[in-house]
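> I'd like to go over a predicted model; first the sequence, then the structure.
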Amino acid sequence: MSNLNTILKSIQNVKVIDDSIGYNNYFPIDLSITNQDFSGQKIDSSSSFEAYVEFYLLKTNAKVLYGGYSEKRNLYKRSNIFNDTETEERNIHIGLDLWIKAGTSVLAAIDGKVHSFNFNTGLGNYGPTIILEHSFEGEIFYTLYGHLSIGSIEEIEIGDIFKKGKKLATLGDSSENGDYAPHLHFQIIKDIENNFGDYPGVCNQNKLSYYLENCPDPNLLLKIN
């Protein structure tokens, strides 16, 4: 196990959305290509996707649906961002998604400073995105928060400090978050290279081993289950 993974496992009491919602109100959701229930749904727009999420929340009596790390999905076929004809299809998700209504508060996972932010436009993209930089027990790493509201990036500056659990942003709706049902894409990144306000959240099979190493399972930190 890497040193960062050990550090992530040691950090306790972490939340990245509305702190008033306990983990007992979270329920896992499978959006993979192997889930016949989901693949049988007609999810061709943000409204149909949002209807599916709301139905699943009611069905499970949950307030938050979560999952998706290392999950192969068909969700990305509708966007050429993931299906450039000159590259292999990107369809493996390497962050953790938390599905809940737009406007929900997004919290800094641990103490950090704003590394960068950007409005990543286009169908299927992150929309407004914030990346925090962290230094913990000698390790520098990053957390990415995607699919935010536009207002979330209007008044922040690079270098701004956010303490663990403090409000960082709010979730965006489909008009601003890349045309998805509202949710937070949360990702941990070891080496961010030269990326600014953006980092791949979906990869292809050939690069999966690299991205799984560079982007540890967010649940090591969140400990939802």
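Ah, there it is.
> okay, CA-based contacts and neighbour counts for the rest of this
Fine.
> Can you tell me how far residue 215 is from residue 174?
Distance of residue 215 to residue 174, given as CA to CA, to the nearest Å: 26 Å.
> Check residue 131 too.
Residue 131 sits 21 Å away from residue 174, going by CA to CA.
> Also residue 23?
From residue 23 to residue 174 the distance is 25 Å (CA to CA).
> Pick out whichever of the two has more residues nearby.
Legend: neighbour count by other CA atoms under 10 Å for residue 23 and residue 174, higher for residue 174 (21 against 16).
> For that one, pull up the helix or strand it's in.
Under the criterion DSSP states H and E, no helix or strand holds residue 174.
> end to end, how far does stretch 102-110 reach?
Length of stretch 102-110, first residue to last, CA to CA: 22 Å.
> What is the distance between that stretch and the centre of its chain?
Here stretch 102-110 shows a centroid-to-chain-centroid distance of 11 Å under the convention CA atoms, centre = their mean, to the nearest Å.
> what's the answer for stretch 185-197, then?
11 Å.
> With stretch 79-94 instead?
17 Å.
> what's the answer for stretch 200-209, then?
Using CA atoms, centre = their mean, the offset of stretch 200-209 from its chain centre is 15 Å.
> Spell out, range by range, the strands that occur in this structure.
Per DSSP state E, the chain carries strands over the ranges 26-28, 64-67, 71-72, 92-93, 96-99, 105-107, 112-120, 127-136, 139-146, 161-162, 167-170, 183-189, 202-203.
> pretty sure residue 32 is touching residue 73, no?
Yes: under the criterion of CA atoms under 8 Å, residue 32 makes contact with residue 73 at 4.6 Å.
> Pick out the residue nearest the middle of the protein.
residue 185 (1.3 Å; CA atoms, centre = their mean).
> okay, now the one to match up with it:
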Amino acid sequence: MSTTTFTQLLHRLGNQSLYVLDAEIQKSAYVALDLSVTNEMLQTVDVSSSEKLGIYVDNHIKAHDAKVAFGGYLETRGIYRRSDYFNDTNPETERNIHLGLDLWIAAETPIYTPLDGEVHSFQNNTNFGDYGPTIILKHTVDGFEFYTLYGHLSLTSISTIQIGEKFEKGAQIATLGDACVNGDYPPHLHFQIIKDMQGYTGDYAGVASKKDVEFYKENCPDPNLLLRLTSV
């Protein structure tokens, strides 16, 4: 599978009206959110506190009269320094480059699959700062097999789901969790595209180090190719 061909497939699929949140939420109600280390406004926010970061995110949404904040693909973030699971003093191997697209919205918000798919795997990833409850779907389109990952879900989202369970495009697959179960973050969906699961089940790296980011850029293309929240 060539990268170019797979990217072209994603781009073509994105020409449809695809969504992972309620389709009734207009794209004009989404506002970009910068959580990178270069955002000077974050220097006054204790990003190690899910409550204080949540206040910052909520205020950002309200200030723009929006319903959802989004962003984060390939963003270098300082938020992961609070967790030993990501932390590393070596700038080449510290995992701080985000590989998915985050959608910040209230807990219990329904989550939908943008494409026909079946459950590849699911798991509660309980490390501090990890995904918490996670679902991974497998999709097969025009001979291409690939995966989408949904992280920071509610515990009920994985309580009855089964491997191999099929969902049609637009079907609800989950709801969002809160900080008690989602790795201690303000409520949000981590949405990621994965070409090759590399044998992982229920989990896949959502944050990369500088030395590994080129591999992950190829294996985890920009989710905005599907969702089109900004131009591609």
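The structure has been received and is ready for your questions. Predicted, not measured: the structure shown is a model, and the values here were computed from it.
> right, so of the strands of structure 1, which gets closest to residue 79 of structure 1?
Residue 79 of structure 1 sits nearest to strand 202-203 of all those, at 12.2 Å, using CA to CA.
> give me the stretch of structure 2 that the closest one matches.
The aligned range for strand 202-203 of structure 1 in structure 2 is 207-208, by TM-score structural alignment.
> Quick check: most distant residue from the centroid of structure 1.
Structure 1, CA atoms, centre = their mean, max distance from centroid: residue 86 (26.1 Å).
> That residue and residue 94 of structure 1: what is the separation?
Distance from residue 86 of structure 1 to residue 94 of structure 1, by CA to CA: 22 Å.
> Over to residue 47 of structure 1?
24 Å.
> all helices for structure 2, in order.
In structure 2, the helices defined using DSSP state H lie at 3-13, 50-63, 213-219, 224-227.
> Just name the most buried of the ones you listed.
Per-stretch averages of neighbours, counted by mean count of other CA atoms under 10 Å, single out helix 224-227 among the helices of structure 2, with a mean of 22.
> Quick one: average offset of that helix versus structure 1, please.
Helix 224-227 of structure 2, aligned to structure 1 and superposed, deviates on average by 0.4 Å (mean CA distance after the TM-score superposition for structure 1).
> matching residues in structure 1 for that helix?
Alignment note (TM-score structural alignment): helix 224-227 of structure 2 is matched to residues 219-222 of structure 1.
> Give me the contact list for that stretch.
With contacts defined as CA atoms under 8 Å, 6 or more residues apart in numbering, stretch 219-222 of structure 1 is touched by 5, 8-16, 96, 225.
> Contact partners for the aligned residue in structure 1 for residue 170 of structure 2?
Aligned by TM-score structural alignment, residue 170 of structure 2 pairs with residue 165 of structure 1. With contact taken as CA under 8 Å, 6+ apart, residue 165 of structure 1 is in contact with 14-16, 19, 107-110.
> Which of the residues you listed ranks first by neighbour count?
Taking other CA under 10 Å as the neighbour criterion, residue 109 ranks highest of the contacts of residue 165 of structure 1 with 27 neighbours.
> Residue in structure 2 paired with it?
Using TM-score structural alignment, the partner of residue 109 of structure 1 in structure 2 is residue 114.
> ok, now residue 42 of structure 1?
Match for residue 42 of structure 1 (TM-score structural alignment): residue 46.
> pretty sure its match contacts residue 56?
No: the criterion here is CA under 8 Å, and residue 46 of structure 2 misses it with residue 56 at 9.6 Å.
> Just give me the neighbour total for the nearest residue to residue 110 of structure 1 once chain neighbours are set aside.
Excluding the flanking residues, the one nearest residue 110 of structure 1 by CA to CA, 6 or more residues apart in numbering is residue 164, at 3.9 Å. Counted with other CA under 10 Å, residues neighbouring residue 164 of structure 1 total 17.
> list the contacts for residue 164 of structure 1?
By CA under 8 Å, 6+ apart, the residues touching residue 164 of structure 1 are 14, 107-112.
> How about residue 106 of structure 2?
Contacts of residue 106 of structure 2 (CA under 8 Å, 6+ apart): 176, 187-188.
> ok, now residue 50 of structure 1?
Residue 50 of structure 1 neighbours (CA under 8 Å, 6+ apart): 180-182.
> Distance check, it against residue 202 of structure 1.
Residue 50 of structure 1 sits at a distance of 21 Å from residue 202 of structure 1 (criterion: CA to CA).
> Dump the contacts of residue 165 of structure 1 into JSON lines; add distance to residue 100 of structure 1 as well.
Formatted as JSON lines, the contacts of residue 165 of structure 1 follow (distance: CA to CA, whole Å):
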{"residue": "14", "distance to residue 100 of structure 1": "18"}
{"residue": "15", "distance to residue 100 of structure 1": "14"}
{"residue": "16", "distance to residue 100 of structure 1": "12"}
{"residue": "19", "distance to residue 100 of structure 1": "13"}
{"residue": "107", "distance to residue 100 of structure 1": "14"}
{"residue": "108", "distance to residue 100 of structure 1": "17"}
{"residue": "109", "distance to residue 100 of structure 1": "17"}
{"residue": "110", "distance to residue 100 of structure 1": "21"}
